[in-house]
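J.: Structural data only, the sequence is not supplied:
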């Protein structure tokens, strides 16, 4: 099982991070399967970072084998969706970037990819108009809508499949909007698609 993620896929987040994004193709990075955190299990703050940030994202689950998928057929390759968190060790990422080094350790560390309960895409009236949000301690801290994606779900799937064979069970984190921030011990994170809670876990 592979975990793909798309960076810089919301203009609001790019402005928030003071980035000028003019790339003509999606920005893709990966997390190992050991990054996956499921079933509401707690996230334990690691000892190698003092600046762990949440990035709330819509996450697709791949349902069939695919390679070099045409964009017009990409919708056939995912049938479930949820809310996930791309945890980022921001201090490590900043340090690695300043040194011109890869920053996998800031994105792909153990349990850095919590995901909620998956639901059928068929339950979504319009996948190009999905409201999602993250609440921390019952206060909404981040919200977005799939209509604001720079690269749509289908464009992402088609692009990834040019380089990687997609397999059943692979996950695709599709990008985060503005509103990222830090987490602390005892925080409770709850993620929603529309008003349905799909993600619920605590920080330890």
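T.: Yep, it's here. Since this is a predicted model, take the numbers as computed values, not measurements.
J.: okay, CA-based contacts and neighbour counts for the rest of this
T.: Noted.
J.: For residue 100, see how far away the most centrally placed residue in the chain is.
T.: Nearest residue to the geometric centre of the chain (Cα atoms, centre = their mean): residue 173, 3.4 Å. Applying Cα to Cα, to the nearest Å, the value for residue 173 to residue 100 is 24 Å.
J.: still on that earlier bit, look up how far residue 150 lies from the residue nearest to the centre of the chain.
T.: Distance from residue 173 to residue 150, by Cα to Cα: 14 Å.
J.: could you pull out the helices for this protein?
T.: Assigned by DSSP state H, the chain shows helices spanning 11-16, 90-98, 104-107, 153-163.
J.: Can you mark which positions in the third one are buried?
T.: Neighbour counts using 16 or more other Cα atoms under 10 Å place 104, 106, 107 of helix 104-107 among the buried residues.
J.: returning to what we had before: with distance to residue 69 added, can I get the helices of the chain in a markdown table?
T.: Formatted as a markdown table, those follow (distance: least, Cα to Cα, whole Å):
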| stretch | distance to residue 69 |
| --- | --- |
| helix 11-16 | 26 |
| helix 90-98 | 32 |
| helix 104-107 | 27 |
| helix 153-163 | 5 |
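J.: this is the comparison structure:
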């Protein structure tokens, strides 16, 4: 039997630890929900009316993933590097055009995540009607904790979510404040994609986003899910 010969080594499998297991969850895609808390939408100058608007999404490559507790370099090309604390949903079963009532059956588990953002580049792209990739989809921009199996938690409808920089609280809200809840997000996203095991969904961030600098330490917490940590290193 012949074997494929590659010009260089294929990309590694990116994965996350799973609480209570020696196995790791391989990550396929990272979907992010934009403006999914009212107060954050307002602070970004783009209020959301759920009655007339639908969720929107952007993607990060699996290669942007970094585990909680890491130190990451201050990224190149920006002078306004922001944190965004988020609940992450890990998909464990395939699904396409899933009914909202059945959406929870696709969930494998949850994690706490940071959607790190080059805000200045994102805003320039937004105002010019261009894609957000330079502001959102860059190396080490998707920070994530271990996965907590949903069997231990059910469907999360509420729970405190908060973030601190150097011990000072910057973001504080509750999962009940999501504009589109977990079932709604999964059902809507499955209208456009065949969701697959290993897909991650960053569900949006509360108000209070802001800039960090080299030497800053970010910590965050989501009730029942866990704690996240990130240290900002020197620029490369």
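T.: Yep, that arrived. All values reported here derive from a predicted model rather than from experimental measurement.
J.: Closest one to residue 68 of the first structure out of the buried residues of helix 104-107 of the first structure, please.
T.: residue 104 (25.6 Å; Cα to Cα).
J.: Translate that closest one into the numbering of the second structure.
T.: Matched to the second structure by TM-score structural alignment, residue 104 of the first structure sits across from residue 133.
J.: Please name the residues that touch its match.
T.: Shown here is residue 133 of the second structure, whose contacts under the criterion Cα atoms under 8 Å, 6 or more residues apart in numbering are residue 122.
J.: what's the burial count for residue 160 of the first structure?
T.: Residue 160 of the first structure has 22 neighbours, counted by other Cα atoms under 10 Å.
J.: Just give me the match in the second structure for it.
T.: Using TM-score structural alignment, residue 160 of the first structure pairs with residue 189 in the second structure.
J.: Would you enumerate the residues in contact with that match?
T.: Residue 189 of the second structure neighbours (Cα under 8 Å, 6+ apart): residue 195.
J.: got it, and the one 10 residues further on?
T.: For residue 199 of the second structure, the set of contacting residues under the criterion of Cα under 8 Å, 6+ apart consists of 27, 28, 29, 30, 31, 90, 91, 92.
J.: ok, now residue 47 of the second structure?
T.: Contacts of residue 47 of the second structure by Cα under 8 Å, 6+ apart are 38, 41.
J.: hang on, the earlier thing: list just the nearest of the contacts of residue 199 of the second structure to residue 101 of the second structure.
T.: Using Cα to Cα, the contacts of residue 199 of the second structure come closest to residue 101 of the second structure at residue 91, 15.8 Å.
J.: and the equivalent of the closest one over in the first structure, how many neighbours does it have?
T.: Alignment note: residue 91 of the second structure maps to residue 62 in the first structure; criterion TM-score structural alignment. Residue 62 of the first structure has 24 neighbours, counted by other Cα under 10 Å.
J.: How about residue 62 of the first structure: what's its closest non-neighbour residue?
T.: Using Cα to Cα, 6 or more residues apart in numbering and skipping residues adjacent in sequence, the residue nearest residue 62 of the first structure is residue 78, 4.5 Å away.
J.: That neighbour maps to what in the second structure?
T.: Aligned partner of residue 78 of the first structure by TM-score structural alignment: residue 107.
J.: Could you double-check that residue 53 of the first structure lies in contact with residue 183?
T.: Yes. Counting by Cα atoms under 8 Å, residue 183 is a contact partner of residue 53 of the first structure at 6.3 Å.
J.: The counterpart of the residue nearest to the centre of the first structure in the second structure: what's it in contact with?
T.: Aligned counterpart of residue 173 of the first structure in the second structure: residue 202 (TM-score structural alignment). Each residue near residue 202 of the second structure by Cα under 8 Å, 6+ apart is listed here: 30, 31, 32, 33, 86, 87, 88, 89, 113, 115.
J.: Quick check: the gap between the corresponding residue of the first structure for the second one and residue 171 of the first structure.
T.: Structural alignment (TM-score structural alignment) places residue 31 of the second structure against residue 4 in the first structure. Taking Cα to Cα as the measure, residue 4 of the first structure and residue 171 of the first structure are separated by 6 Å.
J.: So if I had to pick from these two, which one is more boxed in?
T.: Legend: neighbour count by other Cα under 10 Å for residue 4 of the first structure and residue 171, higher for residue 171 (26 against 22).
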